[in-house]
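Trainee: This is a predicted model, with the sequence first.
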Amino acid sequence: MSTGGAFGGNRGARPVPPEKGVFPLDHLHECDLEKKDYLNCLKSGGHLSEKCRQFSKKYLECRMEK
């Protein structure tokens, strides 16, 4: 029988984080304009995300494209 699996895993190997996640952080600031538009909308709209849905959509589209 092997020593590992569901109860112990591979204790000798260090986990490596993924290079990019589902929505990686915008380290290169490629979508700053969309992010600022969304945050400004939230501030002016009383932090109600429903009112800023179009800005949220534009920001997420930008993140998925880049």
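Mentor: Arrived safely, thanks for sending.
Trainee: CA atoms for contacts and neighbours, from now on please.
Mentor: Noted.
Trainee: where along this structure do the helices fall?
Mentor: Assigned by DSSP state H, the chain shows helices spanning 32-44, 53-65.
Trainee: Output these as JSON lines; include the columns distance to Phe7 and mean neighbour count.
Mentor: What follows is the helices of the chain, written out as JSON lines (distance: least, C-alpha to C-alpha, whole Å; neighbours: other C-alpha atoms under 10 Å):
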{"stretch": "helix 32-44", "distance to Phe7": "42", "mean neighbour count": "16"}
{"stretch": "helix 53-65", "distance to Phe7": "36", "mean neighbour count": "15"}
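Trainee: Use this one as the comparison:
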Amino acid sequence: MSTAMNFGSKTFTPRAPDKGAFPLDHFGECKAFKEIFMTCLKNNSFNSSKCRLQSKEYLECRMQHQLMTQEPLEKLGFKDLMDPPPRPAEENAKL
């Protein structure tokens, strides 16, 4: 005799995750960016913090080709890469 009982008929309706899953790049539109990012990861012992610029460029490509939802890069954690680098005082004096 089985000890498992089925109370009611609940059904499970799967839904896609909010973030983290997106369509595959079947046409290879962002393959070059992916390869650059993966090479960077391999060269840096898979320390993704050293490949943030390549990651940003890859995600930008995916958004441009509608392979993921358009998101502000600041919301994806790239705010520090959005601001222009500060100029040295010598360059500011020339302007």
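Mentor: On my side now, so go ahead. Model, not experiment: these values are computed from the prediction.
Trainee: Would you pull the TM-score for this pair?
Mentor: Overlay of the two chains. TM-score (TM-score structural alignment, normalised by the length of structure 1): 0.66; 50 aligned residues with a C-alpha RMSD of 2.1 Å.
Trainee: Make CSV out of the helices of structure 1 and add distance to Leu25 of structure 1.
Mentor: Listed next are the helices of structure 1 as CSV, based on distance: least, C-alpha to C-alpha, whole Å:
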stretch, distance to Leu25 of structure 1
helix 32-44, 11
helix 53-65, 9
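Trainee: quick one: stretch 31-41 of structure 2 aligns where in structure 1?
Mentor: Counting by TM-score structural alignment, stretch 31-41 of structure 2 falls onto residues 32-42 of structure 1.
Trainee: and the matching stretch, how far from structure 2 on average?
Mentor: Compared with structure 2 after fitting, stretch 32-42 of structure 1 deviates on average by 0.3 Å (mean C-alpha distance after the TM-score superposition for structure 1).
Trainee: Distance from the chain centre to that stretch, please.
Mentor: 16 Å (C-alpha atoms, centre = their mean, to the nearest Å).
Trainee: do you know how far the nearest residue to Phe37 of structure 2 once chain neighbours are set aside is from Lys10 of structure 2?
Mentor: In this structure, Phe37 of structure 2 finds its nearest non-sequential neighbour in Gln54, 5.1 Å apart by C-alpha to C-alpha, 6 or more residues apart in numbering. Separation of Gln54 of structure 2 from Lys10 of structure 2 (C-alpha to C-alpha, to the nearest Å): 45 Å.
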